[in-house]
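**Student:** Fold the following.
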Amino acid sequence: MPGDDSAERKHAPATLRNREPIAKVLQEELPVTGKVLEVASGSGEHCAFFAELFPGHVWQPTDPDPSALGSIVSWCAGLDNVLPPLALDAASADWPVDAADAVLCINMAHISPWEATLGLLAGAKRLLAKGSPLILYGPWRREGVATASSNEAFDASLKARDPRWGLRRVRDLDAAADAHAFARTRLVEMPANNLMMIYRR
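**Tutor:** Reported below is the predicted structural model:
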């Protein structure tokens, strides 16, 4: 993996487990070329992996946490198709990006207030041309599908940390997306009881 051994570098263990399944879906859903805006990039490990795998795309990582921005720089050092990370709070109406050809958001909705996901939808509507994908990944609740016991325990731990956090319902996301003229075009079951969902206008 590119990058140096800076002390700023963070590591998210789940990245190694989910990056290849996520990449498989991205290969099917991303445009052939263009700018991919990653909202809530976290450690930067996903961005570094995907940028190497999809060299024809320009990757724009973002995160609201200043310490995450340093980690992203460390992981993505040496990758010519990764732009410098930007501070972006999904819940804000003021995004430092004017346009993108795809928006990717991994594991944000459950560890942030619901307002962040609503802001993500609003921001994607501003940035994306019609037909361009908004792609989300993470653990979600589905109507008529039992939630795995591990996800129930995860949900309880999240709410204990912050009552505004927790697993969201797919139907609630669909309704919020519809209010921003997005429709879900695909739902993919992923390893470890996660889902990947694609929305387009």
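
**Student:** CA atoms for contacts and neighbours, from now on please.
**Tutor:** Fine.

**Student:** Pull the number of nearby residues for Thr185.
**Tutor:** 11 (other Cα atoms under 10 Å).

**Student:** isn't it right up against Arg201?
**Tutor:** No - using Cα atoms under 8 Å, Thr185 is not in contact with Arg201, being 9.5 Å away.

**Student:** So which bits of stretch 92-103 are buried?
**Tutor:** Neighbour-count burial for stretch 92-103 flags Trp95, Ala99, Ala100, Asp101, Ala102, Val103 (criterion: 16 or more other Cα atoms under 10 Å).

**Student:** Following up with a second sequence; could you model it the same way so I can compare the two?
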Amino acid sequence: MEKPDAPSCAKNREPILGVLRDHFADCRAVLEIGSGTGQHAIFFAGQLPHLTWQTSDCPENLPGIAVWLVDAALANTPAPLVFNVLETWPERRVDAVFSANTLHIMPWPAVERLFARLPEILSEQAKLVIYGPFNYGGAFTSTSNAAFDAWLKEKAAHQGIRDFEAVDALAGQAGLRLLEDRAMPSNNRCLVWQRTGA
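**Tutor:** Predicted coordinates for the structure are as follows:
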């Protein structure tokens, strides 16, 4: 099959890499939730060879991810996992979790479930990095984000840009402390949390 292509990956991968270099320097095992095409995975795994980068997504996306992984032939990218946050979670511990452009696609109950179950897989002091658009104080940060939110809701009513405060509250309930909220291109953010307890 042809490799799936998400043009946004090429545009945002360098700024995200800067965040990962800062916060994943001492990490070893990363679980990427919602790997999409797999393009982020091979780029980050190639640039950060000290990490084992575990991709995961819904079954229909795994063949496309596998094509990218096989073509890149990196030693630190195992085969992708089938993973739906509302279903069975992998039985493993990781010291880093990464997810890009997923929270505004998932139904809100799935976002709640994601954070509620993270403590089951995060080791002590593990890091969580989430990339995507967020609202602050209940307001859009740009007209383009407002238009994007409207487009998302036209596609599916359960989709939409999430409020940073609501997401950070879920993280706090899961024992995660916000370390950084970094501005990204195209009115996106990179949010970094760390687990504070065992």
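
**Student:** Could you get me the TM-score between them?
**Tutor:** The TM-score (TM-score structural alignment, normalised by the length of the second structure) is 0.92; 193 aligned residues with a Cα RMSD of 1.4 Å.

**Student:** about what we covered before: so can I have TSV of the buried residues of stretch 92-103 of the first structure showing distance to Lys125 of the first structure and secondary structure?
**Tutor:** Conversion of those to TSV gives the following (distance: Cα to Cα, whole Å; DSSP: H, G, I helix; E, B strand; the rest coil):
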residue	distance to Lys125 of the first structure	secondary structure
Trp95	12	coil
Ala99	10	coil
Ala100	10	strand
Asp101	11	coil
Ala102	11	strand
Val103	10	strand
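
**Student:** nearest to Leu134 of the first structure, of the residues you listed?
**Tutor:** Val103 (4.8 Å; Cα to Cα).

**Student:** so that closest one sits right up against Gly34, yeah?
**Tutor:** No - counting by Cα under 8 Å, Val103 of the first structure stays clear of Gly34, with 10.9 Å between them.

**Student:** Sketch out the strands for the second structure, chain order is fine.
**Tutor:** Here the second structure has its strands, by DSSP state E, at 29-32, 52-54, 56-57, 81-82, 94-100, 122-132, 134-135, 162-163, 176-184, 188-195.

**Student:** out of those, nearest to Ala110 of the second structure?
**Tutor:** That would be strand 162-163 among the strands of the second structure, by Cα to Cα, at 12.4 Å.

**Student:** what sits against the residue nearest the centre of the first structure?
**Tutor:** Note on the first structure: the residue nearest the mean C-alpha position is Cys105, at 1.3 Å, using Cα atoms, centre = their mean. Contacts for Cys105 of the first structure (Cα atoms under 8 Å, 6 or more residues apart in numbering) come out as Glu38, Val39, Ala40, Ser41, Ile135, Leu136, Tyr137.

**Student:** how long is stretch 160-180 of the first structure from one end to the other?
**Tutor:** 31 Å (Cα to Cα, to the nearest Å).

**Student:** Look up how far Asp95 of the second structure lies from the counterpart of Tyr199 of the first structure in the second structure.
**Tutor:** Using TM-score structural alignment as the criterion, Tyr199 of the first structure maps onto Trp193 of the second structure. Distance of Trp193 of the second structure to Asp95 of the second structure, computed by Cα to Cα: 12 Å.

**Student:** so what sits against both of those two?
**Tutor:** By Cα under 8 Å, 6+ apart, Trp193 of the second structure and Asp95 have these common neighbours: Lys127.

**Student:** Alignment lookup: Lys10 of the first structure to the second structure.
**Tutor:** So, by TM-score structural alignment, Lys10 of the first structure is matched to Pro4.

**Student:** what's the counterpart of Gln47 of the second structure in the first structure?
**Tutor:** Counting by TM-score structural alignment, Gln47 of the second structure lines up with Leu53 in the first structure.

**Student:** how many other residues sit next to Ala146 of the first structure?
**Tutor:** Residues lying near Ala146 of the first structure (other Cα under 10 Å) number 9.

**Student:** Could you pull up the residues touching it?
**Tutor:** Applying Cα under 8 Å, 6+ apart to Ala146 of the first structure gives no contacts.
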